[in-house]
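Visitor: here's my sequence, what's the structure:
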Amino acid sequence: MIKNFFKRFYLVLICVILYAPIITLMVLSFNSSKSRSKWGGFTTKWYVELFKNNSIMNALYTTLIIALLSALIATILGTAAAIGIQAMRKKMRTVVTGVTNIPMLNADIVTGISLMLLFIACRFSLGFKTILIAHITFNIPYVILSVLPKLRQTNVSTYEAALDLGASPLYAFFKVVFPDILPGVSSGFLLAFTMSLDDFIITHFTKGPGVDTLSTKIYSEVRKGINPSMYALSTLMFLVVMILLLLINMKPDEKATGAKNAKISKVASQHPKLRKFRKVMMSRVVPVCMVVLILAGGIFYGIRSKSSSDKQVIVYNWGEYIDPETLDMFEEETGINVVYEEYETNEIMYPKIQSGAIAYDVVCPSDYMIQRMIENDLLAELNFDNIPNIKNIGSTYMEHSKEFDPENKYSVPHLWGTVGILYNKTMVDDPVDSWGILWNEKYKDSILMQDSVRDAFGITLKYLGYSLNSTDLDELTEAKNKLIEQKPLVQAYVVDQARDKMIGNEAALAVIYSGEAITCQLENPDLEYVIPKEGSNMWIDSWVIPKNAKNKENAEAFINFMCRPDIAKMNFDYITYSIPNEEGRKLLDPEYRNNPIVFPDDKALENCETFKFLGDENDAIYNELWRQVKSK
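Guide: Below you'll find the model as predicted:
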């Protein structure tokens, strides 16, 4: 009795561990709130939006096309390679087999970077073709590994007998050898398909602009907060896989023993139509669907690549940093096709621009990164004759832009904001007007800090009365010690998680960006945002054009379009980050137009600074001091 109880308990525990995350994901796909910590009611809108979301649908389609094509080609090449290896002498076969196993043992990141460097050296444009080639290369060793054991089990004498009876080598192979190794070939195909479907690292390093698979799409969204439509897609994929598994396992076990299995076999044997249906599905319908999908994908990408090469602009922007509808409007009004790609941090964006591997036309870096790009001669001067709408950008923001673009020759402000303290009015009973409250022991384990070296040191330096761009080692050491002193009070160092934790009343105080504060207030009215009196970071993200851009005039037309008042308003409504467009601000609803969080007055901003690029040496010092803080 006790033994059976523990057996059942163990089984239930395993099921909970395996399926609790999936059930959580499925529940969130029906949550009307975007917050993972708040239930906003039951809804199916994310499933509706899923099929309207072109970026997710394109990512899904690209994933399936690449997985099918790469698995098919890798299976053909891998099977041929396995046959060749099997025909070698023993010593040579051992050596070659070992060589083919190395890529599987090698770290994916090494393989990905190596392939990227090879493509760049060969002057290949990174895109769909390079991903496909990379996936085929990655998958071939797995096919060889699956086919070789089956080849070793084949009877060579049977093949030779077929030849003696007059069969051609090709005919003998397909009639004698291939049926024996088919299970290995099938396993190799399925393994290659699965590896390609789930791959991220190889894809990340070999993809170009406008091409995303589900893995790269999900990765980019993790940094900015996953779109609930992705929960809906994951739920549907899980259900499809589960249904396929059930269908596959419906085949009756003819050798089964026991009354129950015998009964199942008997019932199943009475349904020959079911067996015929499964046979037709596996032998005809599934292969035909694969062929149609591959052909449709080839036509789709061929048409898209042809049309995009005629008149286009390649935009590289932060995730969720523009209203997708504005891109459609730009294409309709100008006839210029927009190839759009997202990045998560300035530090991920910069190496791509520096390497010149991809010629982006428009990029939207932050202030300090623009300064760095100017210093390294990576940006082209703008022709403002093609950007007349710059007149709509407020003089205050153009003046602040001179801190990183001294002559305003290279950049046009797109969005801006501040870093401040978001606090819960029901949990904090002290005045919140200084960074000092983040060192108040009363709020131990209820303080959220940004997991960012410049943000963490920036607010600490301002609290101590220094510049957030300080390079003085004594001042930086003092700030480091102050952060170490604060660390026992901090609940967590977070990025996007601050939003969900504050909405869910899991913390009292959080260092957060002003745009995030607006989103949080919409979900939780008990939250308030303040810029401390010591000052903070006023950041500006601006449009720039890399020096190697191939479509500079199209890029300037795009920037000019984004400076239109109505477009600026659309972007604000979608993102809720402050816009520098004064005419666009006049179009906003009064509750936002006069909101001190969105548009703080000059007094609130008088002690604020923009981040500056401090040089590689000083960056290394900051990172080392931050490492010391995090390691304590």
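Visitor: C-alpha only now, for contacts and for neighbours.
Guide: OK.
Visitor: only the buried residues of the helix or strand hosting K306, if you could.
Guide: In this assignment (DSSP states H and E), K306 forms part of helix 286-310. By neighbour count with 16 or more other C-alpha atoms under 10 Å, helix 286-310 contains the buried residues L293, I294, G297, S308.
Visitor: in TSV: those residues, plus distance to K263.
Guide: Formatted as TSV, the buried residues of helix 286-310 follow (distance: C-alpha to C-alpha, whole Å):
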residue	distance to K263
L293	40
I294	42
G297	45
S308	60
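Visitor: please generate a structure for the following sequence too, so the two can be compared:
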Amino acid sequence: MIKKSLQKLYLALIFIILYAPIVTLMVLSFNQSKTRSKWGGFTLKWYKELFQNEQIMSAFYTTLIIAFLSAAAATVIGTAAAIAIQGMKNRWRTLYMGVTNIPMMNAEIVMGVSLMLLFIACRMTLGFGTILIAHITFNIPYVILSVAPKLKQTNRHVYEAALDLGASPLNAFFKVVFPDIVPGVLSGFMLAFTMSLDDFVITHFTKGPGIDTLSTKIYTEVRKGIKPEIYALSTIMFVTVLVLLILINYSPEEKEETRKKRVKKPSKVKKVLFRRVIPAVICAVFVFGGFYYAQESNMMNSEKVVVYNWGEYLDPEVLTLFEQETGIDVVYEEFETNEILYPKISSGAIAYDVICPSDYMIQRMIENDLLAEINFDNIPNVKNIGKDYMEQSRQFDPENKYSVPYCWGTVGILYNKTMVDEPITSWSVLWDEKYKDNILMQDSVRDAFGVTLKYLGYSLNSTDLDELTEARDLLIKQKPLVQAYVIDQVRDKMIGNEAAIGVIYSGEAIYTQMENPDLEYVIPEEGSNIWIDSWVIPKNAENKENAEKFINFLCRPEIALMNFEYITYSTPNSEARKLIEDEAIRNSEIAFPDLSKYDNLETFQYLGTEADQTYGELWNQVKSR
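Guide: Now for the predicted structure:
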């Protein structure tokens, strides 16, 4: 009795561990509030917004098309390969099966990087086509693995007898062999479809700008902070899979007498399914996929501008207005950190037309000859950018030849007045043990070390190894107190009262205060970072004039105002600031602080390859502890 109870308890715990996260996710998909920390009432609006979200729906369609096409192609190629291998002598069959198994045992990241390098070497443009080829490539071994065992079970003599009776090899194959291996073929197709549907790593390395699958889209959203629409999407996917499993595994009980009397004969349903329905579906998918690829190719040949920008750093309506006015299609992609941006630009794997790095990264790109000089004759609206900001840009772009300021701000501390004992004025609070598990730090090497170096009284551009080592040790000491290292997620966590203190950019602070009046932003007395993000044009840009039109469009006062109201980061556009209707925002000390009051604010500078490596190694030591 006790043994059975323990077994039931153990089974219940297993199911709780497996399904509690899924149930939580499903509940959140019906939560009126955007934050996970409180229940705002029942709603279906996230499902409505999911189907209205063009980016998610586009990623969903792309995922299905690639999964169907790659699975169908891999099934045909894999089945043919399995048949060929089965016809070999034992020694060669063993060798080829071993070679086939290598991709399945190999790390996905190795295959992803290898395929990316191959596509670049062949001068192929990364996009839908390269993802499809990559998925077909890694799916083929799984089909071979599914079909090969069924081929071993077939009777070769029956096939030869069909040939002796006058059947052609092709006819004999489809009449005799194929019906026996159909379960393996279908299993291979479903396995390939599932693998393609679920893949992230290989897709991440072989996709181009403007192309996303659900896996890469969800990854991007998670880096920025999960939106409720993702909860709704995940719920739909889980319920759909659950229903399919129930239908597939459901079989009505059959009486023993009926089972004995039943004569096994070919099913008409199966005949229609295998001979007509499945081929028709595969043909339709190939036709639809071809149409989809043709659309993409047509867009590749049309007037376009490829933009690489920070997550949620531009009003989507601005892109629509630009496309309507100019007839230029905008291919838009987002990144999370400067360190993610740089390798893509330096490798030349993707030709972006306009990107938005930060100050020190612009300096690095200039020094490494990665940027094209801007023709300011094509950007007359640059006159709207305040002279102070153009002058400050000279710290990283000495002659103002490569960049146009887009947003600027400071880095400071955001704290919840109801969760701290007194007003915060110093970085020292980030090492106060009474706020353990209530501190959010920026998941960025320069920001994390910049904060610590300023607290220690050093320059945030220090290259002194002793100072950097002291900062590393302090960050390691702080780590047990940190709830999480975040980027954009600090915004949602602070709004939802999930943490008391967070290191944050001033623009994010403005937004959070609008959502939660208990939050306060401060620039610590030890000083901080003042930053500028600017538009630049990579040297390998294929649509430079379109990039300059895009930058000029963003410099219009009314367009700059739209972006400011959407992202709440301070605009360097003086004319746009005059258009801000809310006087409190227009004169906000957070959005537009009086810089003359501060003499200890610094702009990040590029410190060289050796210093970058040192920072990176020390940061890895912090994160690995």
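Visitor: let me see the TM-score of these two.
Guide: After superposition, the two chains reach a TM-score (TM-score structural alignment, normalised by the length of structure 2) of 0.93; 618 aligned residues with a C-alpha RMSD of 2.4 Å.
Visitor: please work out which residues of structure 2 line up with the next helix or strand after the helix holding K306 of structure 1.
Guide: Going down the chain from helix 286-310 of structure 1, the next helix or strand is strand 312-318, by DSSP H and E. Under TM-score structural alignment, the match for strand 312-318 of structure 1 in structure 2 covers residues 304-310.
Visitor: how much does the matching stretch stray from structure 1?
Guide: Compared with structure 1 after fitting, stretch 304-310 of structure 2 has a mean deviation of 1.2 Å; criterion: mean C-alpha distance after the TM-score superposition for structure 1.
Visitor: cool, and stretch 131-149 of structure 2?
Guide: Averaged out, stretch 131-149 of structure 2 is 0.6 Å away (mean C-alpha distance after the TM-score superposition for structure 1).
Visitor: wait, what's in contact with F335 of structure 2?
Guide: Remark: with contacts taken as C-alpha atoms under 8 Å, 6 or more residues apart in numbering, F335 of structure 2 is in contact with T220, Y308, N309, W310, G311, L341.
Visitor: apply 10 Å and report the result again.
Guide: By C-alpha atoms under 10 Å, 6 or more residues apart in numbering, the contact set of F335 of structure 2 is T220, R223, K224, Y308, N309, W310, G311, E312, L341, I355, C356, P357.
Visitor: how close does the aligned residue in structure 1 for it sit to W543 of structure 1?
Guide: Superposed on structure 1 with TM-score structural alignment, F335 of structure 2 falls opposite Y343. Plainly put, Y343 of structure 1 is 14 Å away from W543 of structure 1 if you go by C-alpha to C-alpha, to the nearest Å.
Visitor: next: V530 of structure 1.
Guide: Counting by C-alpha to C-alpha, the gap from V530 of structure 1 to W543 of structure 1 is 28 Å.
Visitor: who's more crowded, those two?
Guide: W543 (24 against 21; other C-alpha atoms under 10 Å).
Visitor: what lines up with the more buried one in structure 2?
Guide: W543 of structure 1 maps onto W535 in structure 2, by TM-score structural alignment.
Visitor: would you say I226 of structure 1 is within a strand?
Guide: No: under DSSP: H, G, I helix; E, B strand; the rest coil, I226 of structure 1 sits outside any strand and is assigned coil.
Visitor: what's near enough to touch it?
Guide: K34, S35, R36, K217, I218, Y219, S220, D496 are the contacts of I226 of structure 1 under C-alpha under 10 Å, 6+ apart.
Visitor: can you list which of the residues you listed are found in helices?
Guide: Members of the contacts of I226 of structure 1 lying in helices (criterion: DSSP state H): K217, I218, Y219, S220.
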